[in-house]
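Undergrad: sequence and predicted structure are below.
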Amino acid sequence: MALPSPSSLLLFALLASATARLPLKHLHRHNLSFHELVPTRYVQHFPQTTEPSNAPPLATVLNDVYARVYGRALIPPRPRYSPERIDFLPYLKTPSGVLPISDFGGDPTGKNDSSAAFERAIDAALPLWNGRHLAEGIKDLGGATLTLDGGIYLISRPLYIPGGYGNMHWRDGSIVASESFPADGFIITVGASPAPHFDTETATQARRLQIGDRNQFMSFSDLYVDGRDTASGVLRFTHTIGAVVGPANLFIGFHDAGVLIEGGHEFFFGDPRKPSQQTAAAIRLLGNDHVLRDVVIFSAKIGVEDRAGANTHTGVHSWNGSGTAMLVTGYSTRILDSYPDFNSIIVQNPNAVTITGGFFLGGAQIILRAHGSEPTCKGLLVRDNQFSYTDRDTVRVEGNFTKVVDTFVGASTIGRSAKLKTTRAVRQLHKENATEWLFDFSDVLVSPSIARVMYSMEIEGDGVFVRHASRPADGNRVRVETDVAVTATVIMEVDQSELLQGGVMNV
């Protein structure tokens, strides 16, 4: 029997469309069957089914026939799913990993609810598992991508990506919450079904649950997401590793946290921004080992809330008005080359925290907050920052630390009106025919106590030797005395930080 030529297949498509009095696009979109329209001599080339309603759409059928006859496809296969049915998925021999939300019944104009379309797209992505695993028990979806293709999609309920999958990506469009969206819901949750959040007052619960990682390498880029001041937040991750948020995202209209991370590790971020009258944290970290980089936060009650450990924040520009740029209650936190813009960084009970290379503008400060029954400040390094357009102290202490250990604050530059605060200071005092040299460091030291004193005395005149000593510091004041009156210059260096036994601090 003669094989059908490409021209005959095209002719058949046109005839079939004319017979049905429907355009090919309509037949394609609605997944209509052509078994009733196939000429007898071509029937053997088409996939057989016992139910005409289960037949594949025209584009898939013709592509499949052409591939069987000539060994190659006319069109690279890409599945298109109708809003009502995805039961022809088995016909797709090599389904594409790019899943447009509009192909699942989503309305890209934003007029109709597209929640079900997103859910169908997620369900369709999961069978794309390529047989490989990422981390233990996490299926590799091979880069399955849910694309919004520049559309605006309205949703009325939270979207959930189940645990156990990785290498999945969302991009290129807008998601807007409806007025009926649940007030306690996040727009998208990765790794969990509907469940209460962790207690955001502490990150210890997340660490104590001992739950393994659920998802890996999930990315969200080029998205505008508006919670319409109804949604609790935009993205919620539970025990996810290696996720990427950004670049070029704009998240607004949430009242709790723009991005919430519960457990997991190795996140990479970039970029949420503004509505007015904020009550929420733009980004809340409850997991370790994440990277927040090149982010602009345009007004939030708290720009970044970091309650875990070993997280790195680089290039974070937070313009929060009267809000807080960052709140750090964790440990081993690094804040590098960031820009608190008219708002401050608060570090609670600092523990191995580094803040360097920052630009603090318009009254922005570093606030060291003592919290709890025996608060300590340990391993804090603050240096090489610039403070401009302010008449405030560069660093301020709230409360009283019971101990300050291995800490250095200083070596920064200030504008004309700013008041530089440091943990280490040096002063020189010359007096004639005196027995006492009194130094007051209250105007420059961070806290009201001195841990270590070092001084030298240079006496005028040959052959003059006296006994001299420093007395214990009284707050931020230190006194040096001699047993007889002399003319001398005393250079006094004080440090507010203790050193651990045998410890060395080189800053």
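TA: Arrived safely.

Undergrad: from now on I want contacts and neighbour counts done on CA atoms only, so please keep to that.
TA: Noted.

Undergrad: now do the contacts for residue 277.
TA: residue 300 (C-alpha atoms under 8 Å, 6 or more residues apart in numbering).

Undergrad: before we go on, here's another structure to hold up against the first:
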Amino acid sequence: IHGGTLRASDDFPVDGYLIDLSPNSWASSTEEEIREGSSLKLNLQLTSSSSSYNYEYITLRDLMLDSNYRGGGISVINSLRTSIDNCYIAHFSTNGILVQGGHETYIRNSFLGQHITAGGDAGERNYTGTAINLMGNDNAVTDVVIFSAAIGIMASGQANTFSGVHCYNKATGFGGTGIYLKLPGLTQTRIVNSYLDYTGIVAEDPVQLHISSSFFLGDAFILLKSINGVANGVTIVDNMFSGSNKGVDIVQLEGPFTQIDQVVVDRNSAKGMNIKATVARGSVEGNSSSWTVDFNPVLLFPNLIKHVQYSLSSSRGSSFPSHALRNVSENQVVIESDLAVLANVFVTVDQA
């Protein structure tokens, strides 16, 4: 299906989709009943009644879909190997694209927005709807711009990947979310080379989540949201963050996390925002028998240090003090020696 424009009529069903790849509930409808004004609902027949999927190898390309603020754009239900390429989907009130069940829906080179804008829209705080709603596994969103919606991408299925996605749908300050991963306990999602523009990422109880090589502008941040206190196999590395010097942390926590393992937040850069990490380095100098390095300003999780490496350097005097790591509670590392000495202490810690 390619090359054309579909627009919903003024009495189009508010829960309908302009292109609906769902079970054959419209088979008995006449063409006149299906076609109303400039809107069109497409219902394709299964090529094999024995298939466990509704559709396979459907391609939607070079389409302009205007939902007229009634319903959504494209619905793909329990389908296999669907391609949505170079589509412009606007004025949806529910979902721009809904994928439910099935496998391997590939969305690429497309533009989605509830309201047509290039940013800075006066009505941004009132945006609603979701541009892309993935309720299935093994899908990919590549080189897609989402320019207005309350939520850019909502994912509640595993093994999805997002690359080259630019979200400026609704600013975090107005209650919007760029990418929302609603998969507590088994996330299995990769987000790479994307641009979160004044809107961030939310992940519930992330397990196997990778975010890298992405750019966060306008105090946009990553929020790890606790449902059952689980964070496992999370990698947030090599990203750039840019903010307005308001003290916003690049990675934040909501709620307590009690089951933490294999979480790496490191090698991110920030301008005008606060670095948060699971790996940190610090040093202290003084003439003392006790040295304390406080890592609370940097470490992501409270009261959690799993590994410590330190060195004590003293070049003055002839004494060789004995020294040891004494405490790591409350993210503060305490080193003590058996006698006072002028020394530099260098400490590296991690929470992985």
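TA: Ah, there it is. In this text the structure is predicted, and so the values were computed from the model without any measurement.

Undergrad: what about the longest helix in structure 1?
TA: helix 6-20 (DSSP state H).

Undergrad: where does the helix or strand just after it end up in structure 2?
TA: Per DSSP states H and E, the first helix or strand lying C-terminal to helix 6-20 of structure 1 is helix 24-29. Aligned using TM-score structural alignment, helix 24-29 of structure 1 spans no residues in structure 2.

Undergrad: now helix 24-29 of structure 1: buried residues?
TA: 24, 27, 28, 29 (16 or more other C-alpha atoms under 10 Å).

Undergrad: the helix or strand that it is followed by corresponds to what range in structure 2?
TA: Later in the chain than helix 24-29 of structure 1, the nearest helix or strand by DSSP H and E is helix 58-70. Against structure 2, there is no aligned range for helix 58-70 of structure 1 (TM-score structural alignment).

Undergrad: elements contacting helix 58-70 of structure 1?
TA: helix 6-20, helix 24-29 (3 or more C-alpha pairs under 8 Å, 6 or more residues apart in numbering; DSSP states H and E).

Undergrad: if we can go back for a sec, got the angle for the longest helix of structure 1 vs helix 58-70?
TA: With axes from the mean of the first three to the mean of the last three C-alpha atoms, to 10 degrees defining the directions, helix 6-20 of structure 1 sits at 150 degrees from helix 58-70.

Undergrad: only the buried residues of helix 6-20 of structure 1, if you could.
TA: 9, 12, 13, 16, 17.

Undergrad: would you format those as JSON lines with distance to residue 222 of structure 1 included?
TA: Putting the buried residues of helix 6-20 of structure 1 into JSON lines (distance: C-alpha to C-alpha, whole Å) gives the following:
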{"residue": "9", "distance to residue 222 of structure 1": "40"}
{"residue": "12", "distance to residue 222 of structure 1": "42"}
{"residue": "13", "distance to residue 222 of structure 1": "38"}
{"residue": "16", "distance to residue 222 of structure 1": "41"}
{"residue": "17", "distance to residue 222 of structure 1": "38"}
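
Undergrad: farthest-separated two in those residues?
TA: 9 and 17 (12.3 Å; C-alpha to C-alpha).

Undergrad: tell me, what residue is most central in structure 1?
TA: Ranked by distance to the mean C-alpha position of structure 1 (C-alpha atoms, centre = their mean), the top residue is residue 269 at 4.2 Å.

Undergrad: all strands of the stretch 51-200 of structure 1, in order?
TA: Using DSSP state E, counting those that start in this stretch, the strands of the stretch 51-200 of structure 1 run over 98-100, 109-113, 139-147, 152-155, 159-161, 165-177, 186-190.

Undergrad: put together TSV for the ones you listed, with mean neighbour count on each row.
TA: TSV is the format used below for the strands of the stretch 51-200 of structure 1 (neighbours: other C-alpha atoms under 10 Å):
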stretch	mean neighbour count
strand 98-100	21
strand 109-113	14
strand 139-147	21
strand 152-155	24
strand 159-161	20
strand 165-177	23
strand 186-190	23
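
Undergrad: could you dump these to a markdown table with distance to residue 445 of structure 1?
TA: Formatted as a markdown table, the strands of the stretch 51-200 of structure 1 follow (distance: least, C-alpha to C-alpha, whole Å):
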| stretch | distance to residue 445 of structure 1 |
| --- | --- |
| strand 98-100 | 59 |
| strand 109-113 | 57 |
| strand 139-147 | 54 |
| strand 152-155 | 54 |
| strand 159-161 | 51 |
| strand 165-177 | 50 |
| strand 186-190 | 45 |
